[in-house]
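In: After the sequence you'll find the predicted model.
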Amino acid sequence: MKKIVALWMSLSLLSGCQTSQNNDSTLKQISSAYKQPAQQAGTIERLDYTTYESMNYDEKTQELIKTAYVYLPYGYSQDQQYNVFYLMHGGWSNETTMLGTDTRPSILKNIIDHAIANNEIQPMIIVCPTYNNASSEDSSDYSLALRLTENYHNELINDLIPAVEGKYRTYAKNTSSEELRLSRNHRGFGGFSMGSVATWRTFQYCLDYFYYFMPMSGSLTNDGTFMNQIVEQSGYDSNDFFIYAMSGSDDFAYSSFASQIENMLNHENSYFIDANSENGNLLFQVQEGGTHNGDYASQYIYNGLCRFWNEN
């Protein structure tokens, strides 16, 4: 069982995945040339910020200094407004896993550089944080990670977003709660595996602040009523968010992930509408033969960012 869970959480961010077909929706193939550094390369910066220990966040008794890595697109300028995407890692991982660091960027960073240069992806800011709490080893504890992803919204809204959007130029005029809500259409959150669980929790607790969601190979619940009530109780409607969900047909997380999506779409009076139909807000694509690893995570992220802020 431990080996299975470890496989679930591992990330080896490579590219070269093949295309797949699901309900007439095709996942894009990543060109092998995208693995190489791009001439028009963005940069990665380290951002340290203050937050509080997750389990007793409300008491604010234990202050923590945490790190996120921030991707800035080629030609980034404070004179231009940018959409911002928050990208969470899975288990056995940290804030360096997805895009790397300023001195050791990952292959995924190269892929995004090329896709932006070729006008497939909008120039955007990408933030790679961590739900690790008091220890860098927290994500290796499955049950602890589940608790931390449920708590993460406190840090995300109160500490990380203000730190990022107070420093870099986004569509938020300032970091007040009101302004962050007003700029929600220009903000997205996604993650693979345990990062996907964090994405569903962000949808649950932070719909006020995000429009785009990219859960990948990690489910929260198969209770369609629970998911529907999140939207109903938020005061938002079906046109107020967009979810791009992806997984692989041979991914051991696929069955529970697909079940959640199916129950969301088929719920009576559902707020979730298949994006293959008019005014849809939930697109679910499956990579044929895809397993639970970083190759496919890279492909999903590439496809999702090609879609976000480009769908109209």
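Out: The structure has been received and is ready for your questions. Residues are numbered from 1 along each chain as shown.

In: can we go C-alpha only for contacts and neighbour counts from here?
Out: Fine.

In: As a check, name the ranges of all helices in the stretch 101-250 of the chain.
Out: 107-117, 142-155, 161-167, 177-182, 194-205, 224-234 (DSSP state H, counting those that start in this stretch).

In: any chance of those helices in TSV, plus distance to Ile126 and mean neighbour count?
Out: Formatted as TSV, the helices of the stretch 101-250 of the chain follow (distance: least, CA to CA, whole Å; neighbours: other CA atoms under 10 Å):
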stretch	distance to Ile126	mean neighbour count
helix 107-117	10	24
helix 142-155	17	19
helix 161-167	10	18
helix 177-182	17	16
helix 194-205	15	26
helix 224-234	26	16
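
In: can you tell me which residues contact the closest residue to Glu179 other than its chain neighbours?
Out: Excluding its sequence neighbours, the residue lying closest to Glu179 (CA to CA, 6 or more residues apart in numbering) is Ala172, at 5.8 Å. Residues near Ala172 by CA atoms under 8 Å, 6 or more residues apart in numbering: 165, 179-180, 182-183.

In: next up, a second structure to put side by side with the first:
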Amino acid sequence: MKRKLIGLATGFVVMIGLVILFLNQQSASEEAATANPTTPSQQNINGSAERKQEELNEGQVGMLETIQYQTEYENTVYDKMAQIYLPAGYKENPNQQYDVLYLMHGHTMDYADFLTDRGTGEASAIKELLDQLIAAGKIEPLIVVSPTYYPDRSVIESSWSADDPLNLRFANEELPNDLIPAVEGTYRTYANSVSAVDLAASREQRAFAGFSMGAITTWYVFEHQLNLFAKFLPMAGDSWTVQSSGGSSAPEETAEKLAQSVRESNFTPDDFQIYASVGGADGTKYSMDEMIYEMWDTDSFTNDNLVYTMDEDGGHDLESVRNQLDGGLRELFGVE
């Protein structure tokens, strides 16, 4: 009898252990799914545009232009340029208005490096991606503006962290005061004029994206220009609003400061969309991971207004930027 009771007790303990193990495994799976919201459909998207460039006819290919404007930096006025992508049909449809995406480069890059291949001077893979997605009817036709945060090339330093003050200055001063009025006073966006009221009224049709130090710029634009932009695509870069590399060195403080900027604005978490992304082999991934997980713990960010995806094999390069833009453009400008 005693041996039988021992056997029953042992079996009961084993059963309890198996139940606990199952629950722990289920909890771990749920935590992993929450921590890493990427899905297979959002990874390895290289080449996913439905129409190849050689399949497009002349009427489906967008054009590139350059716009000039001026900005003041340290008491000196600089002549600046930005490259403009105009979608196919822009010239032929003089009454049509367009969404606009401002696309910022990374350390040492220039205003033409996203839309033009530096080596050949021909259209880049990113410019061709825009043509292909629009031609395939996957995204709405849009204007893309590729500027530079450098006043001129003489200010470039060897360390990318030295760009941070220029990123903040661009977001705070040059973008709202100089670049946007020059662009949207020239091209047909949804802003009826470049007055503060009309620019704010058209924020839903305006996005800002950036790669590397351009992503740092994007987070500054989110923090300081939420009245002008409703959509954001930071790629391979965290926010440095608290300190350099704050996504890894001070993730909780960084997330809270970004959340506070939303609370202090006239907007709610339903009034903006962030599509953040990074390459799986990119060294900036850890900083983005830590910061974004902390952002989800605040009251300003949810899985709906902050989407975080990964280009699974992507590095810190333009090929991965192209892949990340593919997903981001579909998410924020997709045709329903």
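Out: Received, thanks. Since we're looking at a predicted model, the values are computed, not measured.

In: ok, back up a step: aligned against the second structure, show me the partner of the residue nearest to Glu179 of the first structure.
Out: Counting by TM-score structural alignment, Ala172 of the first structure corresponds to Ala191 in the second structure.

In: which residues of the stretch 201-336 of the second structure fall in strands?
Out: 206-211, 231-235, 273-279, 306-311 (DSSP state E, counting those that start in this stretch).

In: Tell me the residues of the first structure aligned with the third one.
Out: Put plainly, it is strand 273-279 of the second structure. Against the first structure, strand 273-279 of the second structure falls on residues 242-248 (TM-score structural alignment).

In: Going by neighbour count, which residues in that stretch are buried?
Out: 242-248 (16 or more other CA atoms under 10 Å).

In: Quick one: those as JSON lines, columns for distance to Asn154 of the first structure too.
Out: Formatted as JSON lines, these follow (distance: CA to CA, whole Å):
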{"residue": "Phe242", "distance to Asn154 of the first structure": "22"}
{"residue": "Ile243", "distance to Asn154 of the first structure": "22"}
{"residue": "Tyr244", "distance to Asn154 of the first structure": "24"}
{"residue": "Ala245", "distance to Asn154 of the first structure": "24"}
{"residue": "Met246", "distance to Asn154 of the first structure": "26"}
{"residue": "Ser247", "distance to Asn154 of the first structure": "28"}
{"residue": "Gly248", "distance to Asn154 of the first structure": "31"}
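
In: Please determine how far the residue located most distally from the centre of the first structure is located from Thr51 of the first structure.
Out: Within the first structure, Thr61 marks the point farthest from the mean C-alpha position, 29.0 Å out by CA atoms, centre = their mean. For Thr61 of the first structure, the distance to Thr51 of the first structure equals 11 Å [CA to CA, to the nearest Å].

In: dump the residue contacts of Thr189 of the second structure.
Out: Here Thr189 of the second structure is in contact with 97-100, 143 (CA under 8 Å, 6+ apart).

In: ok so, going back, check the spacing between the residue farthest from the centre of the first structure and Glu53 of the first structure real quick.
Out: 8 Å.

In: got it, and Ala172 of the first structure?
Out: Ala172 of the first structure is 27 Å from Glu53 of the first structure, by CA to CA.

In: Let me see the ranges of the strands in the stretch 1-150 of the first structure.
Out: Using DSSP E, counting those that start in this stretch, strands in the stretch 1-150 of the first structure cover 21-22, 25-26, 43-52, 63-72, 83-88, 124-128.

In: I figured Pro105 of the first structure was touching Leu99, is that so?
Out: Yes: the criterion here is CA atoms under 8 Å, and Pro105 of the first structure meets it with Leu99 at 5.9 Å.

In: These two: which is more packed in?
Out: Leu99 (26 against 18; other CA atoms under 10 Å).

In: Please say which position in the second structure the more buried one maps to.
Out: So, by TM-score structural alignment, Leu99 of the first structure is matched to Leu115.

In: relative to strand 306-311, how tilted is the longest helix belonging to the second structure?
Out: Using DSSP state H, we find that the single longest helix of the second structure is helix 2-35. Counting by axes from the mean of the first three to the mean of the last three CA atoms, to 10 degrees, helix 2-35 of the second structure lies at 90 degrees to strand 306-311.

In: quick one: contacts for the residue most central in space within the second structure?
Out: Centroid-nearest residue in the second structure, with CA atoms, centre = their mean: Leu233, separated by 1.3 Å. Contact partners of Leu233 of the second structure, counting by CA under 8 Å, 6+ apart, are 207-210, 215, 218, 274-277, 328.
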